[in-house]
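>>> I'd like to go over a predicted model; first the sequence, then the structure.
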Amino acid sequence: MPSSPAPAGPSAPAPRRTSRGRPVLAGIAVAAFCAWAVYPAILAYTFAAGEKGTATVAECEAVRRGPDVCRGTWRTGGGRTGEGEIYNLDARAEGGRTLPVRIGPLGPYAHGWDRAWTTPVLSGMPLVVLGSLFALIYRGAFRPARRLADELLAAPGALVVSDGGTRRADGSPHTFVRSLPEAPPGHRRLDLPGRAARHGDLDLPKDGRTFFVSLVDADERPLMVLEHRSEKRFEPETVVLDPSGAPRLLVRRTDGVRFRILDPAGTELGTARPAEEARVNSLEVRDADGRTVAEAAGRGLMRWVVRIEDDAPEPLRDAALVLAHIRLRAAY
């Protein structure tokens, strides 16, 4: 099987690229804030510029969880009348009262921010909690990995792995990923004993899920085919096939972030695990003697950077590239 093409040698540093993951997350945060801000904005408009009127409360119902519900009639300063729910009232004290209101897009509101502030504040608390949680996750996992990815990218021979393939640090294409509708011609299935049990109830078909992708070089010549397998009972694995369909490697996950690299006979060629416990979004690929032959790290949510040592054995070169694609695409 033709191996993955070797990275380019030393070259001028590439222009710094901005990860697409950060704009995506920023967009989600802005969308969530805008969704939350609609109601406070309507209240602000109502209290500041809503049409003035007078409302008479006919009946009220105290609600244990949420604002009380009061109904009645109202008349605006221009003579228009209405009937229905009147908002921002205390059911225990305001039944039968006549009081001034402001009428906005949602209807008549009594009082002002002195009673209305609680709903926007309480509804905004989940956003604060989620934002704080994301900040902790980013500081604990994504930021250390990004620093490592930037260090790898600055070194000679680095590759930037994205959903569509890999590029060299100078931006030139290295490989492309092509989805396959079925197993390639000549496909030979590889089954080795020793798969680790999987924990948790995943939403997978009863018989699991298998799909194939092809890695081709910049000239669209096939390099390898990846057979991704995921099952309910066992940790997932990826068989690396040569273009003829013959198995060349098996990359087997042993838990969420650790992998074994096996040849078709079941001999362990190497392992992969996070570079440090604090850098879960990174990988070190080691040979059977424990020597590090490749490193990879996530650079945001949409890219990984991988750097392979010049003297790394060919099977482990392929495995390092495959592992970066596995971690990036969340194939399992």
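Nice, I can see it.

>>> make it CA atoms for all contacts and neighbour counts henceforth
Fine.

>>> tell me what the top helix by length along the chain is packed against?
Taking DSSP state H as the criterion, the chain has its longest helix at helix 21-49. Applying 3 or more C-alpha pairs under 8 Å, 6 or more residues apart in numbering; DSSP states H and E, one finds that helix 21-49 contacts strand 98-104, helix 118-137.

>>> what's the closest of the ones you listed to A324?
helix 118-137 (20.7 Å; C-alpha to C-alpha).

>>> elements contacting the closest one?
helix 21-49.

>>> the longest helix of the chain versus helix 118-137: what angle between them?
Interaxial angle of helix 21-49 relative to helix 118-137 (axes from the mean of the first three to the mean of the last three C-alpha atoms, to 10 degrees): 170 degrees.

>>> for T175, see how far away the residue nearest to P40 when sequence neighbours are not counted is.
Setting aside the residues directly before and after it, P40 is nearest to P120 in space (C-alpha to C-alpha, 6 or more residues apart in numbering), at 6.1 Å. According to C-alpha to C-alpha, to the nearest Å, P120 stands 50 Å off from T175.

>>> want to compare, so here's the second one:
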Amino acid sequence: MRFPSSAAFVVAAFCAWAFYPAVLAYTFAAGENATATVVRCDLNNRAPDECHGTWRTEDGETGRGEIYNLDADTAEGRTFPVRIGPLGPYANGWGRTWWLPVFWGAALLVMLGVPARVVRRRTFRTGRRTAAGLPADPGALVVSEGGTRHPDGSTHTVVRNLRKAPPGHRRLDLPGRTPRHGEWAGGMKSRFTFFETLLGADQQPLMQLEHRSEMSFEPETVLLDTSGIPRLLIRREAGSLFWVLAPDGRTLGSARPEAPATDLAVRDAEGRMVARCAERGPGECVLRIEQDAPMELRNAALVLALVRTRRRY
């Protein structure tokens, strides 16, 4: 789930906070050297204290005005080495200034973090209540990136990485893959394919998974049988919508977030509910598959739940 306006606000707030430390860093590192004499300091009860005076640079240029980063109680009448930057003359280097950006940075985190935590808590509370109720169903599965388990904690499936394509692998490519939009893919290779095998509780292979992630296109996963033949293709679109496609390109079903927003609902091509995956916590969800769901969509729902728990897809 994305909050573009919130993300833009966070970026803008961070840039606003980072501006002042960046200017100070430039001033203390590359600002022009000068000597300043403090003429007077004003102690203000309801505003920051101010010190004013004159200064002369190493080139002989003079100036007059406020001098920053001084202790107003003791600075009056004294002379200080200063650095002159975009905001004016600063004395004492980072020794007296470091706490200010730290203070405002902490305040910014509090101001942004508390509302974000409230929004997240309200968003996930209903989904977690749903997830809490699902394990009581004997058919429910707790899903994480490493596999699935039954409500009693016993193993249902285990995911194992494969170093290369499984024996007999046949590649499936279907037209219609959509470009990524509005998602940062920094650090991702231009094309990255990796394979996994899904093992049963008896450690026997049940299916193979071929995950394809690229910078330019939305990711997709091919479900292969144990002989390497493609049986399904799951393709993401617009960040949160998934299509379940047959090898011949027919649409078998779809999956998308539904109320509560943290639930992923899997439906067949006619729109009938096949399965629901409710988030239980970070990297974990609870999957309930309808008893009359066809096998191909049962497998698709399981793979979708596994994909959903991945840290990156």
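Ah, there it is. It should be emphasised that the depicted structure is a prediction, and the values quoted were computed from it without experimental measurement.

>>> if we can go back for a sec, which of P120 and T175 of the first structure has more neighbours?
Between P120 of the first structure and T175, T175 has the larger neighbour count (other C-alpha atoms under 10 Å), namely 25 against 16.

>>> can you find the partner of that one in the second structure?
Using TM-score structural alignment as the criterion, the counterpart of T175 of the first structure in the second structure is T157.

>>> list the contacts for the nearest residue to its match once chain neighbours are set aside?
Spatial nearest neighbour of T157 of the second structure, excluding adjacent residues (C-alpha to C-alpha, 6+ apart): G200 at 4.5 Å. Residues near G200 of the second structure by C-alpha atoms under 8 Å, 6 or more residues apart in numbering: 156-158, 206.

>>> how far off centre is the helix or strand where C51 of the second structure lies?
Under the criterion DSSP states H and E, the helix or strand holding C51 of the second structure is strand 50-57. Mean-position distance between strand 50-57 of the second structure and its chain equals 47 Å (C-alpha atoms, centre = their mean, to the nearest Å).

>>> let me see the contact set for the equivalent of R288 of the second structure over in the first structure.
With the correspondence set by TM-score structural alignment, R288 of the second structure lines up against R307 in the first structure. Contact analysis of R307 of the first structure by C-alpha under 8 Å, 6+ apart lists 152-153, 155, 157-159, 294-296.

>>> tell me which of those residues is nearest to A93 of the first structure?
Taking C-alpha to C-alpha as the measure, A296 is the one of these closest to A93 of the first structure, at 65.0 Å.

>>> leaving out sequence neighbours, find the closest residue to the closest one.
V306 (4.1 Å).

>>> what number of residues lie near the one you found?
Look at V306 of the first structure: counted by other C-alpha under 10 Å, it has 27 neighbours.

>>> relative to the second structure, what is the average displacement of whichever strand or helix holds it?
Applying DSSP H and E as the criterion places V306 of the first structure in strand 304-308. Strand 304-308 of the first structure differs from its equivalent in the second structure by a mean of 0.5 Å after superposition (mean C-alpha distance after the TM-score superposition for the first structure).

>>> sorry, back to before: was I right about the match of T175 of the first structure contacting T148?
Yes - under the criterion of C-alpha atoms under 8 Å, T157 of the second structure makes contact with T148 at 5.0 Å.

>>> and the longest strand along the first structure, what other elements does it pack with?
Identified as the longest strand of the first structure according to DSSP state E is strand 51-61. Judged by 3+ C-alpha pairs under 8 Å, 6+ apart, the packing partners of strand 51-61 of the first structure are strand 69-76, strand 98-104.

>>> against L328 of the first structure, how distant is R260 of the first structure?
Distance, R260 of the first structure to L328 of the first structure, by C-alpha to C-alpha: 18 Å.

>>> adding secondary structure, write the contacts of R307 of the first structure out as TSV.
Output for the contacts of R307 of the first structure, formatted as TSV (DSSP: H, G, I helix; E, B strand; the rest coil):
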residue	secondary structure
L152	helix
L153	helix
A155	coil
G157	coil
A158	coil
L159	strand
A294	strand
E295	strand
A296	strand
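
>>> pull out the buried members of these.
Restricting the contacts of R307 of the first structure to buried positions leaves 152-153, 157-159, 294-296, with burial counted as 16 or more other C-alpha atoms under 10 Å.

>>> nearest to E268 of the first structure, of those?
A294 (16.4 Å).

>>> which position in the second structure aligns with the closest one?
Looks like A294 of the first structure aligns to A275 there (TM-score structural alignment).

>>> wait, doesn't its match sit right on Q291?
No - here A275 of the second structure does not reach Q291: they are 9.3 Å apart, not a contact under C-alpha under 8 Å.

>>> my guess is the residue nearest to A296 of the first structure meets V160, correct?
Yes - the criterion here is C-alpha under 8 Å, and V306 of the first structure meets it with V160 at 6.5 Å.
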